[in-house]
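**Q** Provided below for reference: sequence and predicted model.
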Amino acid sequence: MDRTGARSGISSHPVRLAATAVSGVFLLVGILGFIPGVTTEYDGMTFAGHESTAMLLGVFHVSILHNIVHLLFGIVGFALARSAGGARAFLVGGGVIYLVLWIYGLVIDMDSVANFVPLNTADNWLHFFLGIGMIALGVLLWRSGSSVRAGSRSGRAHGGQHGA
């Protein structure tokens, strides 16, 4: 492990573990969006747009583009989770993107051509909670990991282990 904790085990910083878990969920959702049965009305899936009738778990509108975005978010998240700073950037930046998407979903008409993702009410509220959750993980776990690292550095500076 290097002094910054970069590229060492996932457990070296809690924000890296969280980003890895969130990335795994995005990847899983992207894959599930292409599985008939898990995605209802699969035959009605379009590449993009509100015309897609496919629904992930029968609740969330999906399209081929929507599923690809989930897959890409997962891949980017795994790449950024290799460092604590990258993991934080993925969680906070991704959370901001999802909050912008939530606002976008609130202001557009669900049946307009502007609804290219496609979005429905369930998607909108999922995006809101996902955005808040990702930002919270990025901020809170970054602080948590920073205090853990500071404590471990001071322990080494004072001659090693505490306690025994």
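**A** In hand now; what should we look at? Numbers count the residues shown, from 1 in each chain.
**Q** going forward, measure contacts between C-alpha atoms and count neighbours the same way
**A** Fine.
**Q** Helices along the protein, start to end?
**A** Along the chain, counting by DSSP state H, helices occupy 14-32, 64-80, 84-107, 121-157.
**Q** now the angle from the shortest one to helix 14-32?
**A** Angle between the axes of helix 64-80 and helix 14-32 is 150 degrees (criterion: axes from the mean of the first three to the mean of the last three CA atoms, to 10 degrees).
**Q** also this one, for the comparison:
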Amino acid sequence: MGRRDPGRLVAVAVAAVFLLVGILGFVPGVTTGELAFAGHGSEAMLFGVFAVSVLHNLVHLALGAVGLALAASERGARVFLVGGAAIYLALWLYGVLGPADVVPINDADNWLHLFLAAGMAGLAFLVGTPRRSTNTPMHPTEGGER
């Protein structure tokens, strides 16, 4: 990954944060309360603020792993950021409009999901589309003339 691959670098950083949060969700002290597998049965709170469960933590770990895998290419990194934005927008809508039966979601989670959706979409926009190879001429001439 070189200096000219900002999309890949950003995707790796975002994916690493998801992996870290997924791990911290299992660490006693960082996560307080009784950690259930899924649903409202989980009383666990990450940092004392965000509702989590085993399933919630596994989703963070999976998203981080997918992000690292997709960051192997500039296009994959952009797909991860745009796809992650869409997923978090859907989670925000799910938390606001629907009953959060499968994954525990509270108001702090809803705000975080909205922030993540906007942040990942913004990062995807900022890093732009993948660049052309430097071996491809920008303005090919007709008939091979230079």
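**A** Looks like it arrived, so ask away. Every value quoted in this text rests on a predicted model; they were computed, and no experiment measured them.
**Q** TM-score for these two?
**A** After superposition, the two chains reach a TM-score (TM-score structural alignment, normalised by the length of structure 2) of 0.87; 139 aligned residues with a CA RMSD of 2.1 Å.
**Q** May I see the helices of structure 1 arranged in TSV, with distance to residue 38 of structure 1 as well?
**A** Output for the helices of structure 1, formatted as TSV (distance: least, CA to CA, whole Å):
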stretch	distance to residue 38 of structure 1
helix 14-32	6
helix 64-80	13
helix 84-107	23
helix 121-157	16
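**Q** Turn those helices into TSV, columns for mean neighbour count.
**A** Putting the helices of structure 1 into TSV (neighbours: other CA atoms under 10 Å) gives the following:
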stretch	mean neighbour count
helix 14-32	22
helix 64-80	20
helix 84-107	20
helix 121-157	16
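**Q** Give me the aligned partner of residue 4 of structure 2 over in structure 1.
**A** For residue 4 of structure 2, the aligned residue in structure 1 is residue 12 (criterion: TM-score structural alignment).
**Q** Equivalent analysis for residue 49 of structure 2, please.
**A** Using TM-score structural alignment, residue 49 of structure 2 sits opposite residue 59 in structure 1.
**Q** tally of neighbours for that match?
**A** Close neighbours of residue 59 of structure 1, defined as other CA atoms under 10 Å, add up to 14.
**Q** show me what contacts the residue nearest to the spatial centre of structure 2?
**A** Compute the mean C-alpha point of structure 2, and by CA atoms, centre = their mean the closest residue is residue 84, 4.6 Å away. Going by CA atoms under 8 Å, 6 or more residues apart in numbering, residue 84 of structure 2 touches 117, 120.
**Q** that older thread, tell me which of the helices of structure 1 lies nearest to residue 51 of structure 1.
**A** For residue 51 of structure 1, the closest of the helices of structure 1 is helix 64-80, at 11.9 Å, according to CA to CA.
**Q** how close does that closest one sit to structure 2?
**A** Compared with structure 2 after the fit, helix 64-80 of structure 1 shows a mean deviation of 0.3 Å (mean CA distance after the TM-score superposition for structure 1).
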